[in-house]
Structures are given as structure tokens and as C-alpha cells.
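J.: this is a predicted model, with the sequence first.
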Amino acid sequence: MQVAKGRHNLKGLFNILLPTLFLLQTLSHASGLNSDGFALLSFKWSIYSDPHLSLSDWNDRDQTPCNWSGILCLKLGAYEDPRVVSLQLPQMGLAGSIPKQLGQLTYLRTIDLQNNQLIGTLHREIFDGLSLRNILLSENQLSGIIPPEVGNLKDLEYLNLGNNRLVGSIPDPITNCTSLVSLVLKENTLTGSIPHGIGSNLSLLQQLDLSSNRLNGSIPADLGDLSNLQGTMNLSDNCLSGPIPASLGKLPLNVSLDLQQNALYGPIPQTGALSNQGPTAFLGNPGLCGFPLKVDCPSLPSEPQDLPPSGIAATEPPGTKQSKSFNTKQIVAIAVGDVFGIAIICLTFIYCYRRHALRKAKKNARTCLEKASYKYDGSSLREGSERESGTTEHGDLVHFSKDFKFELDDLLQASAYVLGKSGPGVVYRAVLEGGTTVAVRSLGIEGDQHHKEVDNEILLMGRVRHPNVVRLRAYFWSVQEKLLVYDFKAGGNLATALRGCRNAKGPMQWATRLNIAKGAAQGLAYLHDCGSRKYAHGGLKPSKILLDENMEACIADFNVVKLRSLCSVSSAGCHGLLVPGSRAYSNITEITMDTIHLFRSSPYQPPEAAEDPIPTQKWDVYAFGVILLELLTGKSLPVKLASSELDLVAWVHTSSQGSTSFSKVLDPSLLLERMHVQHEMLEVLQIALSCVAISPEQRPRMKQVAESLENIGCSSSKY
């Protein structure tokens, strides 16, 4: 037995010494390797399975690791030798652990080891690299706690530790990471409460996903201060309790909340963004009540009166004067009870009245639809403009596709979720009966205008058919509301995807960016030369480029700027199309003065927009050029410098003089790919700079831009 025990001890000693012997052997052969290389070799020897041989070229006899797979180096400051700034090996099937020696990479900015089979804990020494900006370690099997030293990383922008086996609480010092843009800790086993200060300190945060953990306590009220949040704030599948803070209503209106499967209770506040949520946001919380759930909140009980028990005479101390009247406390209690009673009766009356009015309105609309609704069958909408005025009063639903129809009642009763807000209008995602999802844009205009010019304008929009243009399926017109019904695109928009917020998998790869640019250019070129009609979008920006589930780009909301101008001139109605020689064209200043400040302040509008507010196709070319620069640089608009803000176009012009300065404008997350596709990026940069020429005459046509982009990287595959 003692012999077996001795063998066991020897085996354990051998397991400890073997990695050390390997390391000593490595160091003996790597006398020329710099300190960054030593730190990276410790990672290689911590990996026991490398099915794709991604570390096979990590040669211990090299003088520098800069040519190793997954490694990017840059010359920094006064150092003559390049330093490691990026370690990116996602989806390589690596099995092993992350050694603490990686913390010795002083200038490391990015660790991307997502979707591997890494185990072990996160050593606090890893967070000693104060240059870290991106820590992407999701979809591994990491365990242990999140070290509080993460709070030392002042420049950290992306932290994704989702889909691991982490335990413990979310460290409070994480609120010191004031540069955070995305915080994803979903699908772990984290406990404790959500730290206070996330909302008040992390003002740049655009994505917050803490779902599928075991977090408890109440929702911090300061989460409502996250004014830059996008997409969904996901706190679902936890053990959160208490009421929903009314302060969450201060979140942007296009933010979706997911509070499902918790222990929240009380009435759902009807303020701001909270009032825009659908019922699915609150499911699995039995204690919640109120709209949009079909659970009525209990009435508030009256305050009990301070009366003596029945059958017992009230006595007074000696020397006091007895009286049959109520004392002051009793009178106050009775008054408060009466006020509550009257308030409940009034609220009940208002609720019943509104329900009755809503049922009546829907019934009238349904009757009107059945009797006089006009649906597009290939004939001119001129006929529709001559129908009885009674139809216009209740509203008309006009379809543009025979194979895609729905009833007015389906649209009125659909579950709607706010996607975004643009000017006076709002965009909703509506789920019709049967599960069909559409996007509904409200023009935000009221009035009884319904003229043939508007009908014909929308009809032309409904005839547009192109895979890179969002298709208009129908429109609804009534005195109170004007709605455009489009196909729904499940991939969100370019503004969100470009900043890595779509699926928390970090910055977008170059092949994906190039493919999106090509698709958007094809769609815009088609609109600019759409048969006999030549459209000008007039409001192009990244949020108007929608993405489907395959990241294919589609132009959205074309002609909406013009349509809104047509229908908001004055109470006199619409005055015709915005074409030279028309009466509307002569009144263009009156039409657009309310919105001209948007054009002048928008970085996607060209210099001439300040003097001539009429949108042209050259406007679109300029806007597309700015979008190409965003795809290349990854910069938000405007570019924030140390002491000022600078227009993106001006910043690129000043920073990209000469080919040697190309890396200054390129998105840092693309530097690893630059060595393979630098020629593609340079070609796109040249196209972008031609699009943003100051003189409109010097800008190319969109057809030329689309053809030039199509010839770039034809052999590249999508990421």
C-alpha cells in the first residue's frame, strides 16, 4: 500500500515538473525571443488540444511572435521592436487554460478566444494589462469568479464572458470601466445583486446582457440612466425581485426590455420606454400586473379607521372633556378613505369608457373595411382618391401584393414593439395573426389629406422590387394615422451591427463589411435609376441600412423624407410632387424649414445641404461615402479627439495622407486582417473619398460606385 502511495506521489510530482521541463527547454532554445513571445509560449504550453493546428507556427526559435497565427503587432511609442497588441483565435477548438502570464503582455488590446474549450479560472494577473480594450472569452468552460481587478481597465470597451461556468457575484469595481460599450455576462451561474453604478457610471454602454444567471435583489434604479443603450437590455431568467423601477422609462424608446422569468411584483409603470414594451417582456413574473399583461392590479385598500372595538366604551383620562364627536385622527382617516374610494370609482369609469370607445372604433373600422376598402389590383390609385369621403374618415388599408394580404383588424390588434424613432414618426415591429412579422412606420402626421398625388407617390413606392431594397407591402391612411407596412428584417441595422452590438461577438469582420457595402450600393443604385422614376433617398444613414439574418443589406425608408414633406405642408393638404416646376417645388422652403436643422446638423448630409434643402441623388452619394468611411474606420460620428470633435470626412482626409498612414484610419479590429486584404481596404477608401468630394459634380453616380465595389474581393468569402 505504501508502494502504491509512493507511486502516486511520484506521478503527481511528474505532472508538476513536466510543464516546467518543457518551459525550460523552450527558454533554452529561445534566447532571441522577446518578452511578449515568452508570455505567448506559456499560453501554447497550456493548450493540450489544438485540432486545427492554429498554434503550429508558434516557433520558440523565432525572435518575435509577430508572424505567428492569431497575433498582431504594432510599433508603439519609442520602442523599435513591434509589441503584441492582439491575440485572436476564436472558434479553433482549443482545449486548455489561460495562463496568468498573458498579463505580462503590457500593450495587449484584444483577447479573442471565443467559442473554444478553455477551462480553469480567470487569473487576476490577466487584468494587469491596462491597455486591454476587448476581452472576448464567451462560449468556453471557464469557472471561478470574475476578478475585481477588472475594474482597473479604464479603456475596456467590450467584455463578453457569456456562456461559461463563472460563479460568485458581479464585482462592484466593474463600474469603474467607464469606457465599456458592451457588457455580456449571460448564461453563467452568477449570484448576488446587480451592482449599483452601472447606469450612472457606464454612460457609454450600448449593450447589457445579464440573462440566465442567479442574480437576486432589486433592479437598480440607475439602469434607467443608460441613454446610449441599444437593442435589448436583457435581465431575464434570474431571481430578481421587487417592483420595476419607473426610472427604466427613461431608456431610449427603441430599447427592448427582457425581464422574463424573475420574481418581480407590483404594477408595471406606464412611463416612456416601459409603455412601449409588449407582454413577452414581463412573462414569468406572477406578481406583476397592469398593461400590457392581462392581469388587473388590485385596488388600494382604504386606511383603517382608528375606532375602539365593538362593545367597548371609549374612556378618557381624568380631567378631559368627553364628547361624542370623532377625534382628529379619525376624521383624517375617514377623509382619506373617501378620497381613495372616489378615485377608484373614477378610474374604473375611465377604464370602462376607454375600452368601450376602443371596441367601437375597431368595429367602425372593420365595417368600413368590409364595405368600402380599396385594395390594389393593378389599377391606378386615382380611382381610390375618388372614393367616398366616409371611407377616408375611418381609414383605408391598401395592399401592393396579392400573395401577402392581411385584414385591417389584424393590424390593429397585432402585438407591437418599438424598434426606433425618427423625427415625428415611430417604427414598430408588429406580429400579425399567424406569426407573420412586419415593420410598420408611422409618418407621425395627422390630418384629412388624401389626394391623388400622394396615392400615386405611394403606389410608385409599392412597385419597387429589388433584393437590396426593403419592400413596401401596404399602407394605412386615416385622419389620425398614416402607416407604411414593410417586410421585417431580423438582423437589425448597420448602426448597431457595426459597433458589435448585434450578437455580442465583437467587431464585424472585413468580409462582412464589404458584402454589406456592396448590397447597399446595389440597392441605392437601383433607386437612383428605377425605370422611368429616379428616387433620391434624402435621409441615408447606417440605421436606414437594414440587415437580414444572413447579414445581407437592404435600403429602408426611401422616399419617406419627401412623402412626409408632401403631407405636412399645412392644414390645406398636399400640394403636389417635389419636382421642378411644380407648386410644391416652389414652396420647398416652407415645407422643409421645420426639418432643415436636421439636414444641417447631420454628418451624412453634404455641404450644399446648408444652402439648398432639396434632397438630391448626390446627397445620397455623399452619405454613402460617409458610411463607407464608418465601415473602414469603425468611428462613431463625430470623431472625438482629445480636446475637440472633428467631422469624420475631415479626420480621414487629415489622417490618411500617404499609404504609410493608412493604419491610422483603419478600425483597429481590422488590423489582423489587413495583411491579407489591405488592397481591398485601400480600394474602398478611394471610392469613399470620391463619394465625399466637396463638389457634387465630382462625385460619381451610384451605378459607378456599385460596379466598382462589386469588382473588389470577388474571391473573398463571407465571414
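T.: In hand now; what should we look at?
J.: CA atoms for contacts and neighbours, from now on please.
T.: Fine.
J.: pretty sure residue 84 belongs to a strand, no?
T.: Yes. Looking at residue 84 with DSSP: H, G, I helix; E, B strand; the rest coil, it is inside a strand.
J.: tell me how many other residues surround it.
T.: By the criterion of other CA atoms under 10 Å, residue 84 has 25 neighbours.
J.: residue 635 versus the nearest residue to it once chain neighbours are set aside, what's the distance?
T.: Spatial nearest neighbour of residue 84, excluding adjacent residues (CA to CA, 6 or more residues apart in numbering): residue 73 at 4.3 Å. Separation of residue 73 from residue 635 (CA to CA, to the nearest Å): 21 Å.
J.: the more surrounded of the two?
T.: More crowded of residue 73 and residue 635, by other CA under 10 Å: residue 73, with 21 against 17.
J.: so the more buried one, which state does it fall into?
T.: Per three-state DSSP, residue 73 ends up strand.
J.: I'd say it and residue 88 touch.
T.: No. Residue 73 is beyond contact range of residue 88, at 11.9 Å (criterion: CA atoms under 8 Å).
J.: which residues do the two both contact?
T.: Common contact partners of residue 73 and residue 88 (CA atoms under 8 Å, 6 or more residues apart in numbering): none.
J.: how about the secondary structure of the closest residue to residue 530 other than its chain neighbours?
T.: Ranked by CA to CA, 6+ apart and with sequence neighbours excluded, the top spatial neighbour of residue 530 is residue 464, at 7.7 Å. Following three-state DSSP, residue 464 is assigned to coil.
J.: now do the one 3 residues further on
T.: Three-state assignment for residue 467 (three-state DSSP): coil.
J.: give me the neighbour count for it.
T.: Neighbour count of residue 467, defined by other CA under 10 Å: 14.
J.: quick one: it from residue 474, how far?
T.: From residue 467 to residue 474 the distance is 18 Å (CA to CA).
J.: also residue 608?
T.: 34 Å.
J.: of the two, who's got more company?
T.: Higher neighbour count among residue 608 and residue 474: residue 474, with 24 against 16, using other CA under 10 Å.
J.: included below, for side-by-side comparison, is a second structure:
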Amino acid sequence: MSKHLLINCTDLKGVDLQTGKFTLRQIKDATNNFDISNKIGEGGFGPVYKGLLSDGTAIAVKQLSAKSKQGNREFLNEIGMISALQHPHLVKLYGCCIEGNQLLLVYEYMENNSVASALFGAKENQLKLDWPTRHRIFVGIAKGLAYLHEESLLKIVHRDIKASNVLLDKNLYPKISDFGLAKLNEDDRTHISTRIAGTYGYMAPEYAMWGYLTDKADVYSFGILILEMVSGRCNITYRSKEEYCFHLLDWAQILKEKGSLLDLIDPRLGWEFNKEEVIITIKVALLCCNASAALRPAMSSVVSMLEGRTPVRELVLDPNAPSDEINEMMRKHFESVYEETICESTHQRKTMSIEGASTSSTSVHDLYPNNPDFGRTGRDQRP
């Protein structure tokens, strides 16, 4: 048995799990003994299989690989975090199996992949998401984040909110996944100083550049995600390092100044949408993407604004943190990262770790990597 697996099985036995436990026999029966025909992907931590429990419940089974020490650490972090969290808009962990040399996690199976696949994936994997469906997804994600930040006994900063980490069930209801990078936000501390981990293009400036982490980093990421879903476009367009830019956010800000926010709308929607609701939604997104963390709203306020229960407040810019200056600083910062990563071989996954370890977290890359998220121009970078 692998040394890493021995270490982590011991660690996991000390975790207070609030989920069920499965026997290896149950999981083998569900997956037809891990039959290759049931394999739905290969994540950085190992393979993922679709299975069917004896009661007819469809499941996704993550099978731990012992290759990555950090990957195992994120795997443990995820099971510890998500086992204590129960919310309709968080992906459900049914349980785990620790038996012999096997370490397995059992999740609910999400029939419609992810928001990234639905909007930006290969054409055959894209879904027709009308405006009411998109708006329902925004509100659901916002409610899930409000729970993590404000309602759960564990106050959690997710750190990696993005289109590929929002999975969709058979009814196209959203569920936040990927808790391998989540951090506890302790009540007696205003922020956490930590290693940078997340996805470029979604990371808040104060976190991307200085590792200054609060729940407002998730708020920023959520704002970017809204803009992507409204427009049907990726936030960052890559052509070459000289042209690295915050295309979508810049565009939205320019359109707001011109009073032309409806020009942001995804052409696939035609004119079948509530214009007032679209404008409110984009304004909320821009509030969330304020360069100043202190001026971003709490997620409970975001829910209230999106549902029309409270008016959208005016966007106020911090004169001490001009967005143009911060955008330029971030562009230079990401250019340096681009130089470091451009030599990576093309067969490697687009989501990579700054520490050089592959991720083990539950995202569509892992549960459904055979259905590519990115038929889009953005480049995922996982520090």
C-alpha cells in the first residue's frame, strides 16, 4: 500500500464525518466492479466512475490516487469541509469508503455537467439555458455562498468559484462543488493571509496579488461568473501574453458608462429576456467586482438584490484603489505567471497547481473531464 495513502487514511479516520460510510462491496456492485464502461473521467487524484446504488440512486465515485501528497491533502480538506455542510445548492457528499488500500468518496451524480460545459463546452455538450434558468442559477449560487459565508456554523471561503465548479442537476438547479481549496474564516480575524490558490480571471485583486483572503474574494468571483453567464463569454481572452486582458469585465464597465448594458447579453438569448432583470443582474455583478473588497456587498445582500427585494445600490469606486491601476498590476502579475507556465507540455491539464501538484477537488474537470469545459478562449490556471 502507498505510504501517502496510509498517512491519509489515518488522518481521515480522525475527521468527524457527518455522512454515511459505504463498504467496498457496495461500491463495486454499484460500479460493476469499476467497469471501464462506467468510467466518466480521470481527475488529478485518480479515476471517477458513475454508479447505481441498490435503491436506484445514481452516484459519482471518486477513487483516490496516492500519487500526489498535496492532492491527498486537498482531498481530506474537501471531505472534512463538505461533510459538515448541508445546503440545497452545495453538491451532496453521500459518504466515503476506507477499506484495504481504497479511499473513495461517493457524491450525488449531476446529470447536466457544469455551467462551463453548458455555455462554453463543445457544441454537442452545450445546453439551451434561457434567461429564467440563468437567473435561477445566479440566485442559487448566491444562496449557496451566503450559506457558506454567513449561515453555516463553519464560516467558509470557497476560494474557487467559477463556471466549472457549478454543477447542474437534472432540473438545471445549481450546486457548488470543489471544496478542496476552501478555507475557514475565523470569527476573530478580519482576513486570512494564505498561499494563493484559485483560478486566474476569477481571483479578486487583493487575493491574487497579496494573498489577502476574505469572503469578499468569493463575492468577486461570483460577479465574474454572472458576467460570463449573462454574456455567454469567458471573462479573459487569451491571444498572446501581450494581449492578456480582463476583456469581459472591462467591456461591462464600458457599457455601463455608455448606458448600453443590454449589449452585453448573450446573442443566443435573442430578445427573450426581462430587460429590467438583466440590467439589475449586471449592476449586481459590477458591485461584486469592485476593486475594493470593502465596497463589495455581502452575499446575503446579493441574494436580496437579485430577487428584487432590495434596490441595487450605486457602484462606488475607492479613490485609493483605482481599478485601472489594479488591472495593470494584475496584468503584469499574470504575465509573469504566463512566462512560468507557458513551457508546460500541452498534454497536461489546463488546471495546474502553483506548487506543482494536481488538484483532487470535486469539479467538472474531475467528475466529467471527458466533456471539456473550455471550448472557450480562457485558460484555466490553478495555483
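T.: Perfect, I can see it now. Remember, it's a predicted structure, so these values are computed and weren't measured experimentally.
J.: residue 132 of the second structure: what's it in contact with?
T.: residue 273.
J.: one more time with 10 Å, if that's ok
T.: By CA atoms under 10 Å, 6 or more residues apart in numbering, residue 132 of the second structure lies in contact with 138, 272, 273, 274, 277.
J.: tell me which two of these sit farthest apart.
T.: 138 and 272 (17.6 Å; CA to CA).
J.: who's more crowded, the two?
T.: More neighbours surround residue 138 than the other of residue 138 of the second structure and residue 272, with 24 against 10 (other CA under 10 Å).
J.: what residue of the first structure takes the place of residue 165 of the second structure?
T.: Alignment note (TM-score structural alignment): residue 165 of the second structure maps to residue 544 of the first structure.
J.: where's the nearest residue to that match once chain neighbours are set aside relative to residue 467 of the first structure, distance?
T.: Distances taken as CA to CA, 6+ apart place residue 556 nearest to residue 544 of the first structure, at 5.1 Å, with adjacent residues excluded. Separation of residue 556 of the first structure from residue 467 of the first structure (CA to CA): 12 Å.
J.: can you show me the helices along the stretch 601-719 of the first structure?
T.: Secondary structure of the stretch 601-719 of the first structure, counting by DSSP state H, counting those that start in this stretch: helices at 617-633, 648-655, 662-665, 671-691, 702-710.
J.: how about the longest one: buried residues?
T.: Across helix 671-691 of the first structure, burial judged by 16 or more other CA atoms under 10 Å covers 671-672, 674, 677, 680-682, 684-685, 687-691.
J.: report all helices and strands that it contacts.
T.: strand 71-74, strand 83-88, helix 510-528, helix 617-633, helix 648-655, helix 662-665, helix 702-710 (3 or more CA pairs under 10 Å, 6 or more residues apart in numbering; DSSP states H and E).
J.: closest to residue 536 of the first structure out of those?
T.: helix 617-633 (4.8 Å).
J.: which stretch of the second structure lines up against the closest one?
T.: The aligned range for helix 617-633 of the first structure is 215-231, by TM-score structural alignment.
J.: same thing with stretch 86-103 of the first structure?
T.: The aligned range for stretch 86-103 of the first structure is empty, by TM-score structural alignment.
J.: how about the nearest residue to the equivalent of residue 251 of the second structure over in the first structure, chain neighbours excluded?
T.: With TM-score structural alignment as the criterion, residue 251 of the second structure lines up with residue 651 in the first structure. Nearest residue to residue 651 of the first structure, sequence neighbours excluded (CA to CA, 6+ apart): residue 639, at 7.4 Å.
J.: following element in sequence after the longest helix anywhere in the first structure, please.
T.: Counting residues, the longest helix in the first structure under DSSP state H turns out to be helix 328-372. Going down the chain from helix 328-372 of the first structure, the next helix or strand is helix 382-385, by DSSP states H and E.
J.: name the residues of that following helix that come out as buried.
T.: 384, 385.
J.: next: stretch 348-361 of the first structure.
T.: Under 16+ other CA under 10 Å, stretch 348-361 of the first structure has no buried positions.
J.: which other residues reach that stretch?
T.: Under CA under 10 Å, 6+ apart, the answer for stretch 348-361 of the first structure is 342, 343, 344, 345, 346, 347, 363, 364, 365, 366, 367, 394.
J.: between those, which sits nearest residue 527 of the first structure?
T.: Among the contacts of stretch 348-361 of the first structure, and counting by CA to CA, the member closest to residue 527 of the first structure is residue 394, at 32.9 Å.
J.: which ones are touching the closest one?
T.: So residue 394 of the first structure contacts 361, 362, 364, 365, 366, 367, 368, 369, 477, 478, 479, 480 (CA under 10 Å, 6+ apart).
J.: give the buried subset of the contacts of stretch 348-361 of the first structure as a PyMOL selection command.
T.: Buried residues within the contacts of stretch 348-361 of the first structure, by 16+ other CA under 10 Å, are selected in PyMOL with:
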select buried, resi 365+366+394
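J.: still on that earlier bit, farthest pair within the contacts of residue 394 of the first structure?
T.: The widest separation within the contacts of residue 394 of the first structure (CA to CA) is 17.7 Å, between 367 and 480.
J.: what does residue 282 of the second structure align to in the first structure?
T.: Match for residue 282 of the second structure (TM-score structural alignment): residue 685.
J.: its match and residue 598 of the first structure: what is the separation?
T.: Taking CA to CA, one finds residue 685 of the first structure at 27 Å from residue 598 of the first structure.
J.: how about stretch 581-588 of the first structure, which residues are buried there?
T.: Here stretch 581-588 of the first structure shows 584, 585, 588 as buried, counting by 16+ other CA under 10 Å.
J.: now stretch 137-145 of the second structure: which residue numbers in the first structure?
T.: Counting by TM-score structural alignment, stretch 137-145 of the second structure corresponds to 516-524 in the first structure.
J.: mean shift of the matching stretch relative to the second structure?
T.: With mean CA distance after the TM-score superposition for the first structure, stretch 516-524 of the first structure departs from the second structure by a mean of 1.0 Å once superposed.
J.: does residue 614 of the first structure touch residue 585 like I think?
T.: Yes. Between residue 614 of the first structure and residue 585 there is a contact under CA atoms under 10 Å: 8.8 Å.
J.: overlap in contacts, the two.
T.: In contact with both residue 614 of the first structure and residue 585: 578, 579, using CA under 10 Å, 6+ apart.
J.: right, I'll leave it there.
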